[in-house]
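Student: next one to model:
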Amino acid sequence: MNDTIEQSKRRPRRTMLYVSADIEKHMAKSAELPTDAVIFDLYESISAEFKQRGRDKLARFLKETRFRGQEVILRVNQIGTEWLEDDLRLAAQLPIDAVLLSGVKTGEDIREAAYNLELAGGAHLPIMSMIETPMAVLNALDIAGASDRLVCLAVSNANLMTSMRLPPSPDRTGLFTSLSIVVLAARAHGLSVVDGAHLDITDPHTCEYACRQSRDFGFDGKAVIHPIQLAYTNDAFTPKPKDVEKKLQIIKLMEDAIADGRSYAMLDSRLLQPSELDAARRCIAMHEAIQQRNKAFDKENDTYVEAVSR
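Tutor: The predicted model follows:
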C-alpha cells in the first residue's frame, strides 16, 4: 500500500462539506471555510443536461484556486450511469485528493470503478464509497475490503432512509442497526467512516445532537450541507483538552508498564487494557492533526497557510 493511501486514511474528517460543482460562488467560498474536507458534487446537485457544464466549471475553479489544507474530493455520478466514465476521466486530471463513488452496492462495484479510474489515469487517487441503500449496508463488509485504495465509507442518511421507507425521525431510530453495521465494516478494514448530513440547517440544537449521536456511534465525522453547521460539527468530533490529557496519561503509564515487562497499568483505580494504548495513540495523533488543520486558518500564520494551500 502506497504512502498516499496510508496518509489519506489518517486525515481528520470531522466535517465533509458538500458543494455543487455547478455553483461558482459556493465553490469559491468553500476554499476559505474551516472544513476538513470539501466534496464537489457532480451527482445529485446537477441535473442531467448540465453535467458537462459542471465538470467544466469545476476544472477551471480547481486550476485557479488555493485551498487551506482541506481534503478535496470529487463525488462522481452513480455507477452504471452514462456520466461516470467522463467523471472518472476528469478526476484523473484534477488536483484532487480522492474520488467519492456513488451507487455502490457490492465490492465488485468498487473493484470495477477502481479499475476504470486506473484506466483513465487516476491510479494515484484514493477512493471513498457512499453507503446509501439497504443492499450497500448488507454488503458493507465486502465493500470495505474490496480495494486497498479505499480509505473511507460515507453514509447518506436521506437516501438510506428513503430506500428503507422510514418515516422522518429526529433520533434516526430506524437507522441504528444500519449505522452500526457500516461503522463495524469500516473498522474491520481500518477505514475512516463519516455519517450523513443533518438536513435541517435552521435548528442548531438538533444538528448538535445529531453530531454527538454520530460520535457516540463511532463515526469520525459528519457530512455538512451548509457552513453554519461547521462550528458545532467540528467541535463534536474534536478531542477535548481533558480527554487529551487523560490519553497522554494512559500512553505514559502503559509504555512504562511495557518497559517493566507488564501488559497492564492502573489509572484512577481502573485497570488499563493493552487495547487502550492503541486508542490513546490514535486520539493523540488525531489531536495533533487537528491542531495542524487549525493553523491553516490562523490569519497571522501566512507561512503555514502557504505551505498547506494548493
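
Student: CA only for contacts and neighbour counts going forward, please
Tutor: Will do.

Student: now do the helices in this protein.
Tutor: 3-9, 24-30, 51-64, 84-93, 107-119, 134-138, 140-144, 157-163, 176-188, 204-217, 230-236, 241-259, 274-295, 302-308 (DSSP state H).

Student: closest one to Arg75 among the ones you listed?
Tutor: helix 84-93 (8.8 Å; C-alpha to C-alpha).

Student: count of neighbours near the residue lying closest to Leu267 once chain neighbours are set aside?
Tutor: Excluding the flanking residues, the one nearest Leu267 by C-alpha to C-alpha, 6 or more residues apart in numbering is Ile250, at 7.5 Å. Counted with other C-alpha atoms under 10 Å, residues neighbouring Ile250 total 23.

Student: OK, contacts around Ile250?
Tutor: Applying C-alpha atoms under 8 Å, 6 or more residues apart in numbering to Ile250 gives the contacts Leu267, Leu272, Glu276, Leu277, Ala280.

Student: ok, Ala37 next?
Tutor: Counting by C-alpha under 8 Å, 6+ apart, Ala37 has contacts Arg13, Thr15, Met16, Leu17, Gln70, Glu71, Val72, Ile73.

Student: ok, Tyr232 next?
Tutor: Tyr232 touches Glu208, Cys211, counting by C-alpha under 8 Å, 6+ apart.

Student: for Tyr264, see how far away it is.
Tutor: 36 Å (C-alpha to C-alpha, to the nearest Å).

Student: swap in Asp97?
Tutor: Applying C-alpha to C-alpha, the value for Asp97 to Tyr264 is 40 Å.

Student: excluding sequence neighbours, find me the nearest residue to Glu85.
Tutor: Here the residue nearest Glu85, using C-alpha to C-alpha, 6+ apart, is Asn116, at 7.8 Å.

Student: for stretch 135-147, how far is the first residue from the last?
Tutor: Using C-alpha to C-alpha, one end of stretch 135-147 lies 18 Å from the other.

Student: now do stretch 76-96
Tutor: End-to-end distance for stretch 76-96: 13 Å, by C-alpha to C-alpha.

Student: again with stretch 115-127
Tutor: Start to finish, the residues bounding stretch 115-127 are 11 Å apart (C-alpha to C-alpha).

Student: please apply the same query to stretch 136-144.
Tutor: One end of stretch 136-144 sits 10 Å from the other (C-alpha to C-alpha).

Student: hmm, who's touching that stretch?
Tutor: Residues contacting stretch 136-144 (C-alpha under 8 Å, 6+ apart): 104-108, 110, 131, 150, 153, 178, 181-182, 185-186, 188-189, 191.

Student: and the spatially closest residue to Asp87 that is not a sequence neighbour, how many neighbours?
Tutor: Using C-alpha to C-alpha, 6+ apart and skipping residues adjacent in sequence, the residue nearest Asp87 is Val76, 5.8 Å away. A count of neighbours around Val76, defined by other C-alpha under 10 Å, yields 25.

Student: that older thread, any chance of the contacts of Ile250 in TSV with neighbour count and distance to Ile225 as columns?
Tutor: As requested, these are exported to TSV (neighbours: other C-alpha atoms under 10 Å; distance: C-alpha to C-alpha, whole Å):
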residue	neighbour count	distance to Ile225
Leu267	12	41
Leu272	17	40
Glu276	15	34
Leu277	20	35
Ala280	19	31
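
Student: to compare against the first, here's the next sequence to fold:
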Amino acid sequence: MPAIRPRRSVLYLPGSNARALEKARTLDADALILDLEDAVAPAAKDEARAQVIAAVSAGGFGGREVIVRVNGGATPWGAADLAAVAGAGADAVCLPKVERPDDVHAAERALAAAGAPDLDLWCMIETPRGVLAVADIAAASPRVAALVAGTSDLVKDLGARHTPGRAEVLPSLGLILLAARASGLAALDGVHLDLSDEAGFEAACRQGRDLGFDGKTLIHPKQLAAANRIFAPTSAEVEAARRIIAAHAEAEAEGKGVTVVDGRLVEALHVEAARRTVALAEAVAAGHD
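Tutor: You can find the predicted model right below:
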C-alpha cells in the first residue's frame, strides 16, 4: 500500500495577507493552499505572487503540504503565476476552474518550460463543464494528484441555493469522488461559507467523510479542529481495524480465506480498508513537524 498523506484539513490562505502566510506555519492544518486567485483583488495580484513565492521559498511549514492556487491560464496573471511557482518549492499547484484535459496539459507545458516538469497538479472542479468532464480531467496526466470540489462557484453556475443537506451539489460531489477514486487521486470536499454555523459545518464534514472524501477545504483556522477530528479515524475504528487485520492473518495461516470479527464476515477487501485506517491513524499521529 502506498504511503498515506493526511489531507483532513486543507486551508485556503489569501496570498495578499503576509501575516496569514506567516501564521500558517503554526496552524494545525494538514495542507495549505496559498491563494493567488479568488482571495486576491486584481490590483494586488503581483504583490501577492511575490509574497507567496517568498513564503514558499523560505519554508518552515514542517510536514504541512503547501499548494499554490494560481490564476487561470486565460487571465493576465496565469502564465506569470505558473512560471514563478515552478521554482519555489511548493508541493503542488492548484489549477482553478479546470474544464477539460487541455487545461491540465497547458499547465504541464508551462511548468515544464519553467523547469518544473514533475510538480503535482490539483484540479479544482467548480463548473458544470468541469463536472461533466471530470473523469477525463482526472486521467489527463500522471501529475494530477487531487481533485478539489469548488462548491461555491458550482452552486452559482447551477443557479442553485445552498441548503443544509447540500442536495444541490451531491450529484456533482459523487462524480468528482468517482473520478478521483478511479484514477487513484485524493478527493477534497468544498468549503462551508458560514463561519457562525458550527453545527452545519460539522454536519457537512461528516457527510463528506461518509461519502468518501479525504478531507475538507476550509476558509478559516477556526474550522481546523472539527475537520481534523471528523476526517480522522476514531480510536474505536483503529482498534476494530487492528482486530480485523490480526484475525484475517490468523485465518490465512490456517488456510482460510474468510473469518468473522465482532459478528461480521471479514474478507480480503475488509483487510485492505482496515490497513488504510491504521496507516491514516499513524500518519495523523506523526503530526506536522
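
Student: conserved subset of the contacts of Ala37 of structure 1 in structure 2?
Tutor: Shared contacts between this structure and structure 2 among the contacts of Ala37 of structure 1 (both residues aligned by TM-score structural alignment, their matches' C-alpha atoms under 8 Å) comprise Arg13, Thr15, Met16, Leu17, Gln70, Glu71, Val72, Ile73.

Student: just the buried residues of the contacts of stretch 136-144 of structure 1.
Tutor: 104-107, 110, 131, 150, 153, 178, 181-182, 185-186, 189, 191 (16 or more other C-alpha atoms under 10 Å).

Student: mind listing what Gln273 of structure 1 touches?
Tutor: Ser263, Tyr264, Ala265.

Student: filter those to the buried ones?
Tutor: The buried subset of the contacts of Gln273 of structure 1 (16+ other C-alpha under 10 Å) comprises Tyr264, Ala265.

Student: and the contacts of Gln273 of structure 1, which is closest to Asn294 of structure 1?
Tutor: For the contacts of Gln273 of structure 1, the nearest to Asn294 of structure 1 is Ala265 (33.6 Å; C-alpha to C-alpha).

Student: corresponding residue for that closest one in structure 2?
Tutor: Per TM-score structural alignment, the equivalent position to Ala265 of structure 1 in structure 2 is Thr259.

Student: would you mind measuring from its match to Ala247 of structure 2?
Tutor: Using C-alpha to C-alpha, Thr259 of structure 2 is found at 7 Å from Ala247 of structure 2.

Student: can you name the residues of structure 1 that stretch 158-173 of structure 2 overlays?
Tutor: Matched against structure 1 by TM-score structural alignment, stretch 158-173 of structure 2 falls on residues 164-179.

Student: no, scratch that, I was asking about stretch 124-133 of structure 2
Tutor: By TM-score structural alignment, stretch 124-133 of structure 2 lines up with residues 130-139 in structure 1.

Student: buried stuff in the matching stretch?
Tutor: By 16+ other C-alpha under 10 Å, the buried positions in stretch 130-139 of structure 1 come out as Met130, Ile131, Glu132, Thr133, Pro134, Ala136, Val137, Leu138, Asn139.

Student: same check on stretch 187-207 of structure 2?
Tutor: So for stretch 187-207 of structure 2, counting by 16+ other C-alpha under 10 Å, buried means 187-192, 200-202, 204-207.

Student: stretch 232-241 of structure 2 too?
Tutor: Buried residues in stretch 232-241 of structure 2 (16+ other C-alpha under 10 Å): Ala232, Pro233, Val238, Ala240, Ala241.

Student: for stretch 86-93 of structure 1, same thing?
Tutor: Across stretch 86-93 of structure 1, burial judged by 16+ other C-alpha under 10 Å covers Asp87, Leu88, Arg89, Leu90, Ala91, Ala92.

Student: same question, stretch 217-225 of structure 1
Tutor: Buried-residue list, stretch 217-225 of structure 1, by 16+ other C-alpha under 10 Å: Gly218, Phe219, Asp220, Gly221, Lys222, Ala223, Val224, Ile225.

Student: which part of structure 2 matches it?
Tutor: Counting by TM-score structural alignment, stretch 217-225 of structure 1 corresponds to 211-219 in structure 2.

Student: same check on stretch 189-198 of structure 1?
Tutor: So stretch 189-198 of structure 1 sits over residues 183-192 in structure 2, by TM-score structural alignment.

Student: show the end-to-end separation of the matching stretch, please.
Tutor: End-to-end distance of stretch 183-192 of structure 2 (C-alpha to C-alpha): 26 Å.

Student: touching that stretch from outside, list them.
Tutor: 7, 138-139, 144-152, 173, 176-177, 180-181, 201, 204, 208, 213-219.

Student: let's see it at 6 Å
Tutor: 145-151, 180, 213-218 (C-alpha atoms under 6 Å, 6 or more residues apart in numbering).

Student: give the aligned range of stretch 36-54 of structure 1 in structure 2.
Tutor: Under TM-score structural alignment, the match for stretch 36-54 of structure 1 is residues 30-48.

Student: my bad, stretch 69-88 of structure 1
Tutor: Using TM-score structural alignment, stretch 69-88 of structure 1 pairs with 63-82 in structure 2.

Student: let's have the buried residues of stretch 217-225 of structure 1 in TSV, adding distance to Thr173 of structure 1.
Tutor: Below are the buried residues of stretch 217-225 of structure 1 laid out as TSV (distance: C-alpha to C-alpha, whole Å):
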residue	distance to Thr173 of structure 1
Gly218	16
Phe219	16
Asp220	20
Gly221	19
Lys222	17
Ala223	19
Val224	20
Ile225	22
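
Student: wait, which of those residues is closest to Ala21 of structure 1?
Tutor: Ile225 (13.5 Å).

Student: and the closest one, how far is that from Gln52 of structure 1?
Tutor: In terms of C-alpha to C-alpha, Ile225 of structure 1 sits 23 Å off from Gln52 of structure 1.

Student: and if you look at Leu248 of structure 1?
Tutor: Taking C-alpha to C-alpha, one finds Leu248 of structure 1 at 50 Å from Gln52 of structure 1.

Student: next one: Pro34 of structure 1
Tutor: 29 Å.

Student: which one of these two is surrounded by more residues?
Tutor: Legend: neighbour count by other C-alpha under 10 Å for Pro34 of structure 1 and Gln52, higher for Pro34 (21 against 16).

Student: centroid residue for structure 2?
Tutor: Nearest to the mean C-alpha position of structure 2, counting by C-alpha atoms, centre = their mean, stands Leu188 at 3.8 Å.
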